[in-house]
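In: Return a 3D structure for these sequence lines:
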Amino acid sequence: MPTTEHTVTSGRRLAHPTAEEIRLETVLHALADPIRLTIVRELADGHANMACIAFDLPVSKSTTTHHFKVLREAGVIRQHYEGTSRMSRLREDDLEARFPGLLAAVLEAARRSVAPSAPSA
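Out: Okay, the predicted model is just below:
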């Protein structure tokens, strides 16, 4: 049975896979969704330890919660509570150690896909 790490703050426990438990297919599944990829891009762009409510996503609160849960359970993000806010940060070091270059490649591809195209000459 897998062991999971728990982040405990104010009596609230959030389960996270250990670095060794992070699986490639689970990470790729988590990153395949455009909403989750938006969350990861925003965290990667310098918004470490960002509260879930700070994300402006075009989905309901319950759907947003689901997307964060998928990312957390895949090992893409780590979450903890600060007061009543659930804070999120990318597990960049764990992902890089487990799958070198994967996160950087996915983020670069995502940035290119949303960047405006140069006009044709």
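
In: Only C-alpha atoms from now on, for both contacts and neighbour counts.
Out: Fine.

In: What is the burial count for Lys69?
Out: 19 (other CA atoms under 10 Å).

In: which residues in this structure form helices?
Out: 24-32, 34-44, 61-74, 92-98, 102-114 (DSSP state H).

In: Is it possible to get CSV of those helices that adds distance to Thr9?
Out: Shown next, in CSV, are the helices of the chain (distance: least, CA to CA, whole Å):
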stretch, distance to Thr9
helix 24-32, 25
helix 34-44, 21
helix 61-74, 16
helix 92-98, 21
helix 102-114, 28
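
In: let's see this one next to it:
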Amino acid sequence: MQTLSHPTREQIRFESVLDALAHPVRLRVVRRLADGEELTCGTTLPDVPKSAASHHWRILRESGVLHARREGRTILHTLRREDLDARFPGLLEVVRNAVDADV
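Out: This is a model prediction of the structure:
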């Protein structure tokens, strides 16, 4: 089974995070993660084709926005809030408020 790679805290780049947050589907995922949810690949994005959903999860993981871990055949995703707050203080709240304003 393929290992899921994540950048270290120090490797998280501002431009990669902004790029990851630039898509409405990924913003929707981050909003749910910011509420403390732990999300799975298969059930979180039912309206998105599986290949596109995998792409969105990979972008979020490789940018350092979320952490993915395997439990059997399921991949669980959580927000890397502590790492993002340490690298970019206040960014998650700005994103969350912007998403809330659009809802």
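
In: what TM-score do we get after superposing?
Out: Once superposed, the chains reach a TM-score of 0.94 (TM-score structural alignment, normalised by the length of the second structure), with 103 aligned residues with a CA RMSD of 1.1 Å.

In: Next up, the contacts around the equivalent of Leu21 of the second structure over in the first structure.
Out: Under the alignment (TM-score structural alignment), Leu21 of the second structure pairs with Leu31 in the first structure. For Leu31 of the first structure, the contacting residues are 37, 71, by CA atoms under 8 Å, 6 or more residues apart in numbering.

In: Now do the same contact list for the aligned partner of Gln79 of the first structure in the second structure.
Out: By TM-score structural alignment, Gln79 of the first structure lines up with Ala68 in the second structure. With contact set as CA under 8 Å, 6+ apart, Ala68 of the second structure has these partners: 4, 61, 75-78.

In: ChimeraX command to pick out the buried ones of these?
Out: Buried residues among those (16 or more other CA atoms under 10 Å), as a ChimeraX selection:
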select :61,75,76,77,78
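
In: related to what we said a few turns ago, please name whichever of the helices of the first structure is nearest to Thr4 of the first structure.
Out: Minimum separation from Thr4 of the first structure across the helices of the first structure (CA to CA) falls at helix 61-74, 9.7 Å.

In: Run through who's touching the closest one.
Out: 15-17, 22-23, 26-27, 30-31, 35-36, 52, 57, 77-79.

In: do that again at 7 Å, thanks
Out: With CA atoms under 7 Å, 6 or more residues apart in numbering as the test, helix 61-74 of the first structure has contacts from 16-17, 22, 26-27, 30, 36, 77-78.
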